[in-house]
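Asker: quick one, structure for this:
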Amino acid sequence: MCGIVGRVNADAAKPVSLDELRAATRRVAHRGPDGEGLFCEGPVGLGHRRLAIVDVAAGAQPMHCPEDRLTVVFNGEIYNHAELRSELQARGYTFRTRSDTEVLLHGYHAWGDRLLPRLRGMFAFAIWDSAAQRLFLARDRVGIKPLYFARLPSGDLVFASEVKSLFDFADVPRAVDPSAVPAYLALRYVPGPRTLWRGVRRIDPGFFLTFDRGGRISARQYWDVPVHASSGQPKVDLREEAERLEQLLRETVRMHLMGEVPVGLFLSGGIDSSSIGWAMKQAEPSSLKTFAVGFDDGDREEELRYARLVANVLGAEHREVRVSAQAFRDGLFDLVYHLDEPNADGACIPLMHLSRRAREEVTVVLSGEGADELFGGYGIYRRLLAIERARTWMGDVLGTAARATLPWVTHPKLRRYLRMVDRPLEAHYFGVGRGFPDELLVEAFGEDAVRTLADGFGPLWARSEGAPALHRLLYTDTRVWLPDDLLIKADKMTMSAAIELRVPFLDHVMLENAWRLPPSAKVQGHVGKVLVRRALRGKLPDAVLTRPKKGFPVPIGRWLRTSLYGACREQLLATGSFVRDLLGAPFLRRLLEEHRRGERDRTEPLYALWVLEVWQKALAAPRETPLWRNEVKRTAPTLFDAPRASDADAEPIRAAPDEVEP
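Answerer: Now for the predicted structure:
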């Protein structure tokens, strides 16, 4: 795991500043404390910070192949690099190292962009082709590794693992994109390819981008979630599929253990991380190190008890870390700085502290992320499926009852479900997590805010049309929530401690196997992850296998009523604060008081606003105009857009279906 940076100038006579390239590279030194490398060739510059895991002695980057005139910087791991190396050697390629980085160099020379479907791993990399005068940027299928880029008015292109590196190039503007603010507040994150910076974009998962010295930029999708793969397969033999999943889990986890450094496991005591721990123990029966997190005031004690139970069954060396409200407050600025772009998912807090504790003993950790999105683990899926069935049976009667009840309900989740009853999935489902509920979004940004948000998700719903309702939900979350919230936070929090996180459930072979299965293999009645539970029967304690999904409860809501109320209020209402200028002091005071008095649960809106305020102080620039608030309201939330004016000649990062590689 590493940090990468680069720049390609459109003008051949304009050299890249070595000082700026070095500063941008050192900005992500936390991602790679084991070494630094720079490559400058006139108008082209590449930078790399290394966390040495594979071929520790000889795998330094940027890696250059003089025969092929290719240079690469790479962040991630290629788990099938040995297999690809053998294939390339059979074609006559000679290797100087044992690293997966060199496999990328020769593989790109041999196959071009057709290399990407051959890769099994997590990756974000850049290859400069000196002969063709072309930059090639690629990101893994589901977005495990981040990659940002910006096209400058001069026609130059800059890219990096983290946005903050881009601003070390003097001509990269640091300006907030007002039209992305409502989307952030609605969802707690900004859905890609956008960011909260004007002109800065993510390369979407499953895409590659090319940029030539003539200034031409294009993007193409090489992989998409196979949402229709289960069509025509209504039933499967669960026993056979459970055996298949068990074998695939063992194989995938074994591949994810590659490297020359200590490996551990983030263990919650739930079925996802516990199943990874079981497979790790099968692959390497020697000592397993597990790490779990709780809170000083007793929250998550049940989670810790289950984690200890599983660790004991696995014979693991178990470690625990506890987080207090004071530790959260003291670390909030650092947390937001490392998040790089605002993300108000409360799980970031324990994950940052857990990563720092784990780094004392290991360099790599595995976790269970992705199982919920593959196998229908979230409770909201089962509730929405029940609502869809009820809508089919009862028609308008259910919607009428929901509308009549809504004014009397104050609980945010119950209000959310009542609104869902009255509308089809496409009109109301924007992912697992929400920040501002619909009524606050409308109050803050106008009547069109919710409709515009729904319109942004429209292309994704269109691609899943005709698939089962469960798979449509899973597709939307795998394309948006998973890469833009869950995986970004996981990468940024672990890399803040220079620790590499690996997620075996999101291996594309595992993923494609799950998507060929019908919904009945995933959700039955009130039970999710049916096949995972079946596959691990007899291997994990029954108490773990039958335990309902618990999520990752963080006591932010209680803290915001008690020990953190004053700190939050002070920052949100300070004269000249970012969010006060945006929403006004009366609006903020009302949210704070409603939450403090227990009248409404405003945890998610308040935490989203606090993170936004701290982010503005840590990373963003001041507002460009006193009319900034009006600009936010005027633009409203727009998502999944084509590149802005500075990218006028670029193709949209979200390619049309007919651009997808076969």
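
Asker: alpha carbons only for contacts and neighbour counts from here, please
Answerer: Noted.

Asker: residue 445 touches residue 181, doesn't it?
Answerer: No - Residue 445 is not in contact with residue 181 according to C-alpha atoms under 8 Å; the separation is 10.0 Å.

Asker: could you pull out the helices for the stretch 51-200 of the chain?
Answerer: Using DSSP state H, counting those that start in this stretch, the helices of the stretch 51-200 of the chain run over 81-90, 100-111, 163-166, 181-187.

Asker: show residues contacting the second one.
Answerer: Contacts of helix 100-111 from elsewhere in the structure, counted by C-alpha atoms under 8 Å, 6 or more residues apart in numbering, are 54, 59, 63, 65, 68, 70-72, 74, 77-78, 81-82, 84-85, 88, 93, 95, 114-115, 127.

Asker: just to revisit the earlier point, among the helices of the stretch 51-200 of the chain, which is nearest residue 617?
Answerer: Shortest distance between residue 617 and those, using C-alpha to C-alpha, is found for helix 163-166: 13.3 Å.

Asker: dump the residue contacts of the residue nearest the centre of the chain.
Answerer: Centroid-nearest residue in the chain, with C-alpha atoms, centre = their mean: residue 487, separated by 2.5 Å. Going by C-alpha under 8 Å, 6+ apart, residue 487 touches 143, 144, 145.

Asker: assumed it was part of a helix.
Answerer: Yes - membership of residue 487 in a helix is supported by DSSP: H, G, I helix; E, B strand; the rest coil.

Asker: and the contacts of helix 100-111, which of them are buried?
Answerer: If you count burial by 16 or more other C-alpha atoms under 10 Å, the buried members of those come out as 54, 59, 63, 70-72, 74, 77-78, 81, 84-85, 88, 127.

Asker: one more, for comparison:
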Amino acid sequence: MCGIAGIFHIGTAKPVDPARVRTMTDAISHRGPDGSGVWTAPGVGLGHRRLSIIDLEGSLQPMGYADGRFQIVFNGEIYNFQALRSELEAKGHVFATEGDTEVILAAYAQWGEACLSRLNGMFAFAIYDQADRRLFLARDRLGVKPLFYAALSDGSVAFASELKALLVHPLLRRVPDERAVEDYFAFGYVPDDRSIVKGVRKLPAAHHISLRSEGGLAEPQRWWDVDFSQRSTAGQGALEEELRAIMREAVSSRMVADVPLGAFLSGGVDSSSVVALMAEQSRRAVTTCSIGFDEAALDESSHARTIADRFATDHHSRTVGADQFEQIDRLAEIYDEPFADASALPTLSVCELAREHVTVALSGDGADEALAGYRRQVFHAGEERVRALIPQTVRGPLLGTLGKLYPKADWAPRPLRAKTTLLSLAGSGEAGYADALSVTGPDARGALYSDAMRGTLGNYRAEDRLIELMRRAPTRTGLDRAQYADLTFWLPGDILTKTDRASMAVGLEAREPLLDHRLIEFAARLPDKYRVRGGQGKWLMKRAMEPYLPRDILYRPKMGFVTPISAWFRGPLAGEARAMGSRSALARTGWFDGEALSLIAEEHIAGRRDHGRLIWQMLMLDKAVGRLFPV
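Answerer: Okay, here's the model as predicted:
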């Protein structure tokens, strides 16, 4: 696992200062504390920071191939590199190292862009072809590894694993993108391909882009997509066995490392399944790490201990208190862009704990998206069945009117919020699911914006891009479309961003076996009844894991990392909440109505309303703006 950065000049071969590239990589030294390297040629410079995982003494980057024609900087792991290496050796390729980086180079030399479909792994890389003066940037299928890029005023394009490496370039103008602010308030993060800094873009998951010495900045091209349009006809028993086999191989391939390796263990279905399959294939005790909370209602550590005891793991646990808010400034520094998922705090804690014992940790990320494990997906599938029974001409006027008249009940679980359900049913399925994914709805956002901000945004509404994404998705059912949105929009923007930045901040490599593309493609072909049944998501996975895991682990209610943010803003962070209306970095932007922000804070502190999540969003935006756009 590593950090990469580079500069490429379009239209000229002007030299690149190696010191500038080195400054960029130094800004992300946490991603690669074990070494660094810079390579330059006329018109191009590539930089790398290394976290040594495989071939510890070799595989230094930037790395050349084919007498130096191709140069690469690479962040990630290719899990099938040994099989690919054998195939390429049969075609005459000769290797000087034992790692996966050189295999990518040989694969690109052999197949060009088509090499991407042969790679099973997580990756973001840049390959420069000196003969064609072409820079090729690519990102993995699900977006596990990040890649930012920006066109600069001197005609160059700079790229890097994290935004902070671009920010040290003197030609990058620090101007905020108001549409990114709208996106952030809708979803709690800035999704691909936008960035909070205007002119900076993220290469979307499963895309590549080619930059040539002549011509402008091309648009990224999609090279893979998850297809829900086909259905398997196999029976339940055969599907269970196939799923176990795919999961077993996905875990096994991610256990290859020349450094200590372990796993995150929450005690939920996903991480417990990964640990069970690791224990089955390991000759020694698996190292597991979990975080407990000092509030019983939030604590899952007893479930993690149950799994640790069942599989005799080398288990490490740490209890964290509700005072994690002391890490807020560090969190803002780690994520660069505003990021409102409060579970980033315990995620950082478990990564810190894991790094004390291992260098690589396997996680359970991805199963909820792939196999319909979120309650919102199950609920959406039910809503879609209702929409299919009642014509839109009836639903819209009738349910829309009832929804407007019904009182709000934000305190209740979503299935019991009749107002939310009625309004959702009145519209399209895509609009309903976009609303389910949003953190702060359009009306609430609009009430907070200043007149100037509303004028700047015009007709732009963050949910529209997600609605269009779902409408164009290769799917059959409402459940398909919900999962497609989660896999292609929510997963890279929230879950994988959270895990990548938190793990890389402490020099830990996180691997996600349940995001193996073969598992994703298998799950997308499952009939709905094997994903959701009797109100249970991940139905087939739970059945497949019954030989390994106890029923009280498989079928207990889902929890997840929870942080007591509402209590913080009525206690130690009340002053931070009050400051946002007048004394914060946000107040200087002119984006918001200061009186509206003050009212939100006072209502929450007094206990009249629960605005904890919204205030957390505001606080994280305030911290990011203060860091990125200082006065």
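
Asker: map the residue nearest to the centre of structure 1 onto structure 2.
Answerer: Here residue 487 of structure 1 is matched to residue 496 in structure 2, going by TM-score structural alignment.

Asker: picking that back up, which one's more surrounded, residue 445 and residue 181 of structure 1?
Answerer: Taking neighbours as other C-alpha atoms under 10 Å, residue 445 of structure 1 and residue 181 compare with residue 181 leading, 24 against 20.

Asker: hang on, residue 277 of structure 2 packs against residue 251?
Answerer: Yes - using C-alpha under 8 Å, residue 277 of structure 2 is in contact with residue 251, at 6.8 Å.

Asker: okay, and the common contacts of residue 445 and residue 181 of structure 1?
Answerer: With C-alpha under 8 Å, 6+ apart, residue 445 of structure 1 and residue 181 have common neighbours residue 632.

Asker: switch the helices of the stretch 51-200 of structure 1 over to TSV; also include distance to residue 265 of structure 1.
Answerer: What follows is those, written out as TSV (distance: least, C-alpha to C-alpha, whole Å):
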stretch	distance to residue 265 of structure 1
helix 81-90	23
helix 100-111	23
helix 163-166	28
helix 181-187	29
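
Asker: about what we covered before: and the contacts of residue 487 of structure 1 as TSV, adding neighbour count?
Answerer: Converted to TSV, those look like this (neighbours: other C-alpha atoms under 10 Å):
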residue	neighbour count
143	27
144	27
145	26
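
Asker: nearest to residue 557 of structure 1, of those residues?
Answerer: residue 144 (29.0 Å).

Asker: tell me the contacts of the closest one?
Answerer: 122, 123, 483, 487, 488, 491.

Asker: again, only using 10 Å
Answerer: 76, 121-124, 205, 482-484, 486-488, 490-491, 501-503, 506-507 (C-alpha atoms under 10 Å, 6 or more residues apart in numbering).

Asker: measure residue 476 of structure 1 to residue 510 of structure 1 for me?
Answerer: 18 Å (C-alpha to C-alpha, to the nearest Å).

Asker: those two: which is more packed in?
Answerer: residue 476 (25 against 18).

Asker: in which helix or strand does that one reside?
Answerer: Element membership for residue 476 of structure 1 (DSSP states H and E) is helix 469-476.

Asker: which bit of structure 2 covers that helix?
Answerer: Counting by TM-score structural alignment, helix 469-476 of structure 1 sits on residues 478-485 of structure 2.

Asker: now the matching stretch on structure 1. Mean distance?
Answerer: When structure 1 is overlaid, stretch 478-485 of structure 2 sits 0.6 Å from its aligned residues on average, using mean C-alpha distance after the TM-score superposition for structure 1.

Asker: distance of residue 460 of structure 1 from residue 423 of structure 1?
Answerer: Distance from residue 460 of structure 1 to residue 423 of structure 1, by C-alpha to C-alpha: 17 Å.

Asker: those two: which has the busier surroundings?
Answerer: Applying other C-alpha under 10 Å to residue 460 of structure 1 and residue 423 shows that residue 460 carries more neighbours, namely 18 against 14.
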